[in-house]
Every structure is written in C-alpha cells, then in structure tokens.
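*Asks:* Need coordinates for the following:
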Amino acid sequence: MTPLLQAVRRKKIDLISEFFLVCSESIVDANVNGENALHIAVKNEDQREGLIVLKVLMGWILRLCQKDAELIETRVINRRDKDGNTALHLAAYENNIQATKLMLKSSKINVNIENNDGLTVVDIAVLQRHGAVERKVKRHGGKRSVSLVKIKTTSDILGSRLTWRESRRTRMIRSYSWISEEIRNALLVAATLIITATYQTVLQPPGGVYDSGESGGGTNGTKAGSVVMGEGYFILLWLWNSVGFYLATTLTLVLLSLGQESMFWYYPLFIPLLFAYYVAGNVISPNSSVSHIANVGALVVLILWGLVVRFWEWVQFKRAKVRGPKSGLVWEGFTTLDQARGVAPKGYVIR
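*Replies:* A predicted model of the protein is given here:
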C-alpha cells in the first residue's frame, strides 16, 4: 500500500488532493493485489463515501495534462487486479450505478475487458440481474463475452511470423532511434528549405513565363502562363525539381513521426501542397505532353532510387549476418570495454 492508496482507503479527501498537486503521476500506483486507487474507492463498504472519493479520483484523471496524460488515463481506468477485474467490473458486481456513470466519462475506458473468469462488465450485470448497470454499459458499447471477436494476445503476436511491414517498421525505428533532438530539428530545417526552394521554382521558373499581353502568348500557340524556356530544359528542370520536392516531403513526414506515431495525422498538412505543386506544374508546362513526360520521368527516378535503397539495405543485412568481428565484444553488440562493463560514455545520458 502506497501513501496515496492509504489515503484513498481512509477517505482522506484533502490529502488525496495534495497528492494530485505534488505528484499527479502517483495515480498509477497499485498494491500487491493489482488494485489501484479506483479499485479501493469502489470497494469501500460505504458506497456514499466511496463515491465521494471516486469523484475526486476521476476529476484527477480527467484533468491530467502532461505529455503522457492519455497513456496514464488508459493505464489507470483499465487496470486489472489479481482476479482480472477492473474498477468497472467491481462497480457492476456491487450494482453501483453512480460509480459506473463516473468511470464511463473517461474516453479511454474499455468496457469489454474480460476478467479471469472470462466475464465482461455486461456479463456480470446480467448474471447479477443489475439491469441499470447493464443498460448504461451497453449504451457505451458494452457486449457479452460470447459476442466479442477473439483478439490476439501478446504471445500470439510474438509467436507469429514477422511480416514484411513489421520488419520495415522495426528497421525504420531502429535506424532513427539514435537521432538526437538537435539532429532531428536540423534535418527538419534542411528538408523544409528544400521544399520551399523547389516549390518556389514552380512559382518563379527560370526565364519567367508568358503572359496574355506578350506576343508569344497566342501567336505561336503558346498558352499564357507557360514557361519561356524550351521543352527539353523544362523536362529536365521539372524532373529533378520534383524528385527533390517529393524526397524532402517524405523525409519531413518520417522525421515528424520517427516511427512512433502514425503518419496519417500529418497527411492533411502535405496532401494539399502536393496537389498544388502538381497543378502548378501543369499550368507552367508548355503543353500537356511535356508535363506528362516530366512527371513520368520523376516517378521513374523515384522508383529507381527506392530500388537502390532496398538493394543497399539487403546488402547491409547480408553483411550483418557474416560473423567476422575482431573481438567477442562486437559479437555481443558492444564497441568498447566500458560498454561491456555497463559504464556510460562521457556525456551520454542513460534514459
């Protein structure tokens, strides 16, 4: 029992509030039975007093604002004790509808967790004939265990074959895990400058563009807004400018996520820019056929570049399998004797 759990058990409301102000992360604490503060509050013999404590705890959880606040909320609200019961399971056993309503305010709560007996919250409410709890939980997506789709456990995932996508993602995370925050920021600045420079080339191409008042526009069949340069020069310019623009955009997306977050959330920031770039290229191109040739050429270069990168990764992978290090330390992943002894290099911070 930690001091916070003792305060919850003894219903010391003011002391619980002090814990929130001094160390808000202590809400994740649990005793040897796996019970956290929510379990203890729900199990209180006096439901009225336990409900008062639970209101304070839920107010604590819902007001967390630190970097990992969502993770903490998920861990606390879905914590299971030694019997596999969450605090919501206990509320269903005791027909505590008020406690159920309080915990269902959390958007991170999983109402379909099964305990060690294979029972969900709805199962418990049905067996105990607690209709109010059953209806409330069902409105939040609660289901009977028999109707749940079988999910993969951690052991199932670890024992399954490593897919190509998982392998690529793992290698990407490993390759970028050593990048410090300073280097990451510097690469983001460089990528941003490349995106800006290549996009500016589309807005102001070398030699300028024809306007509607120039003699070239219309008399020679040249459309207004197209580039003055020749078609061959335009194809070369658009091809390599597009390669630089797309590669810099891809690098920016990778650096923003670093394999830890889904890049899906960053797509809305770049998709409009990519469409605008493509449309601008069609506008300034001398004609549609030239634009198509330049776009196809850029696509071919990008595909070839991707194949070269894949081939290089394959070569490095084959080299890594060949045992030929100069010492046993290298075999074990160490490069110095200090690392083998567990001594951190000078200036290196162990996280």
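
*Asks:* use CA for all of it now, contacts and neighbours both
*Replies:* Will do.

*Asks:* buried residues in the helix or strand hosting L4?
*Replies:* Assigned by DSSP states H and E, L4 falls within helix 3-9. Using 16 or more other CA atoms under 10 Å as the test for burial, helix 3-9 gives 4-5, 7-9.

*Asks:* from those residues, which two are the most distant?
*Replies:* Using CA to CA, the two most remote members of these are L4 and R9, lying 8.6 Å apart.

*Asks:* The structure of the following sequence is requested for comparison with the preceding one:
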Amino acid sequence: MTPAGASLLDRLAAIEGEGLAAIGEAADSAALESARVEYLGRNGRLADVMSLIGTVEARARRDVGQRANAVKTVLRGALEARAKALESATRGPSARIDLTLPARGRWVGGVHPVTRVIDEICEIFAELGFTSVLGPEIESTWYNFTALNIPLDHPAADMMDTFYLDKDVVLRTHTSPVQARVMETFRPPVRVVVPGLAYRRDSFDPSHAPAFEQIEGLAVDEGVDFVEFRAAIEHFVHHFFGRGTKSRFRPSFYPFTEPSAEVDVSCAVCAGGGCSTCKRTGWITIMGSGMVDPAVFKAVGYDPERYTGYAFGMGPARIAMVRHGIPDMRLLYEGEMSFLQQFT
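*Replies:* You can find the predicted model right below:
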C-alpha cells in the first residue's frame, strides 16, 4: 500500500479511537450530539477522510473505503448505545428529583379535634365525680330501646333509622344503652359518662354522619333533683366554653327522661347577636337531657320511689364544630391532612 493509503488508514484508526472515547464521555444529549457532529457529521472528521479516498491509487481505495465504512458503523453503534444509556438514566429515581422544589415537610401527628373534645368533656365531669365507662356497639333491642322506655313501635326504632343486624340485634343508635347496663350492675350512687360511637341511617352531609361520637351522662342517687342537674350542666358549660357563655334549658321530650330539656349555649361566633352558625337565634343546642324517667328505673331494678337522677347526651363532633367554627361535619371524618394539621 502506498504511503497515502497508509496515512488514511492511520487517520481512520485515530478517528475510531477518539470518537469512541468522546461518545463514552458524553454526559448528556447535547454532548453526545456534539460528538456525532465532530466525527460523523457532513463536515466531520470521517467525512474529511472519505473525501480523500479518490486521491490514492486504485488498489488502495477498496481497503481505505472498507475501513471507513467499518469506522462509521462502529461509531454509529456507540452513539445509539450511549443515547439509550442516557435516556435510561433520565428515567431513573435520581431523574425525578427536582432540587429546585421546596423540601416536603414531615407530617406531625396530633390528637383529632373530636377526640380532644371527648377527653376534655370527660375530664370536666370527672371533677364532679363522674367515671368514664364503655359499652358494646352491637346491642340488643332490649338495651337500645325497651329498657330506655322506647317501645319497638316508636319511630326511633324504625328500620329506616336503625341498622338492624338481626331481628333483635342492632348497631346502637346512641350510647344510652350503657345507662341500663351500668344500673343493672351497680347500685346507687352512680355517676358515669359514656363516650363512644353510635350509628344511624343518616345521610353524610354537612350536619349529619351515619357513624358519629356521642357522650352520655348519668347521675343517680337519693335526693338528686333538677337544681343539682342544672348546676352540673352549668359547671360543664363554663369550664368548656368559658365563663362568659350563657346557657338555657328548653322543654323537650325524650322517652327516657321526664321532664326533658334541650340545653343551648350562647353562640360563640356572634356572641349571641345572631349569625348563620346559630341560624340567627343567638343560641346553639349542645345536648338533650332531663330527669330519668321512673319507667327506666323499674326496667333495671331501681326503686323509683327512693332514687332519682338525671341524664344527658351530646355530640362531640357538633361541639367541636361550634368551638372551632367548622362549617361542615364531613371535614372531621374525611381524613384530609391539610385540614387536620391545623389542630396539631
């Protein structure tokens, strides 16, 4: 082979080696494209060599041409392989990290606002000698209705309002059945508060939930009267809502209390002036209550001529809504962290 042909072959060898090194060192698509243009572009180093093939003697042209095509094939293969490697790297875990984004804050656990209300209510009544007790959520119709002076043909026992698991078994519709269970087990004096879940066939809307917390209270002893009852409720209202909060008792009806009353407190949002939260009345109802009906005492074996007592029931979720100005009960149950974090 003539010196001219040998010189071209040497140049091709150098182009192959240097081109492979440049392609392998390309850190991104821009660097890879730069290497392609330098070695395989229209005016690149390989094109320069191929333009000189015609200047060598005929017998050396074939060897130089074959070698040039071989170098082109090798460099193209290296380009494709490096391009795939770079693409794969951009799809990896490190590629999804955007260092310009602010750091993600860690969630901090806290007590749910309804749980906090339950704990506070129980603590306030503990100051008056009340003990917290629990009871089953699956109840017989006897404890859920009959023992509480609610006949099974009463609207409250209707299947449209109650979750029946069997003919005589229900998901309790209130925590009041624990009243009967406690009185069957213990003799007076009795002072208990009963926190727990209750279930009703209510729609899930801004003011109702099919499963909700309730707190029942019961006090039974000799000589318990309405004056003591009112004093206990006012003690709770002042300690929970503040000394400036007013309360009132409105006549009502419940099968297991007589007389019965609904307890209202002055609206904390408008200070009693009237707003959408209190429906322009200046008052918000927080519980149903009353003196225990003698029929309930008879059902559990207490002497209604000897013992008297009072009972009350309240919804901690509604009270949490009043305290924090929450407009929709569903916010308390949907587990939305952006909402719940404000209470941590």
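
*Asks:* Please state their TM-score.
*Replies:* Their TM-score after superposition, calculated using TM-score structural alignment, normalised by the length of the second structure, is reported as 0.19; 95 aligned residues with a CA RMSD of 5.5 Å.

*Asks:* any idea how far G306 of the first structure lies from L15 of the first structure?
*Replies:* Distance check for G306 of the first structure against L15 of the first structure: by CA to CA, to the nearest Å, it reads 59 Å.

*Asks:* With G232 of the first structure instead?
*Replies:* From G232 of the first structure over to L15 of the first structure the distance is 77 Å, taken as CA to CA.

*Asks:* Looking at the two, which is more packed in?
*Replies:* Of the pair G232 of the first structure and L15, L15 is the one with more neighbours under other CA atoms under 10 Å, namely 14 against 10.

*Asks:* What separation do you get for the more buried one and L51 of the first structure?
*Replies:* L15 of the first structure is 16 Å from L51 of the first structure, by CA to CA.

*Asks:* And for the closest residue to L5 of the first structure other than its chain neighbours, the neighbour number?
*Replies:* If you skip the residues right next to it in sequence, L5 of the first structure has A37 as its closest partner in space, 5.7 Å away by CA to CA, 6 or more residues apart in numbering. Counted with other CA under 10 Å, residues neighbouring A37 of the first structure total 27.

*Asks:* Mind checking what helix or strand follows the helix or strand hosting A70 of the second structure in sequence?
*Replies:* According to DSSP H and E, A70 of the second structure maps onto helix 58-90. Read in the C-terminal direction, the helix or strand following helix 58-90 of the second structure is helix 113-126, with elements assigned using DSSP H and E.

*Asks:* continuing past that following helix, what's the next helix or strand?
*Replies:* Counting by DSSP H and E, the next helix or strand C-terminal to helix 113-126 of the second structure is strand 131-132.

*Asks:* Would you mind identifying the next helix or strand past that following strand?
*Replies:* Toward the C-terminus, strand 131-132 of the second structure is succeeded by strand 138-140 as the next helix or strand (DSSP H and E).

*Asks:* mind listing the helices for the second structure?
*Replies:* 3-25, 29-40, 45-50, 58-90, 113-126, 141-144, 177-185, 226-241, 294-300, 316-324, 337-340 (DSSP state H).

*Asks:* repeat for the stretch 1-150 of the first structure
*Replies:* In the stretch 1-150 of the first structure, the helices defined using DSSP state H, counting those that start in this stretch lie at 3-9, 13-22, 37-42, 47-62, 69-77, 87-93, 97-103, 121-127, 131-139.

*Asks:* For R169 of the first structure, find the nearest of those helices.
*Replies:* Minimum separation from R169 of the first structure across the helices of the stretch 1-150 of the first structure (CA to CA) falls at helix 69-77, 21.9 Å.

*Asks:* Can you tell me the closest non-neighbouring residue to V64 of the second structure?
*Replies:* In space, not counting the residues next to it along the chain, V64 of the second structure is nearest to L9; the distance is 6.1 Å by CA to CA, 6+ apart.

*Asks:* distance of that neighbour from A21 of the second structure?
*Replies:* When distances are taken as CA to CA, L9 of the second structure and A21 of the second structure turn out to be 19 Å apart.
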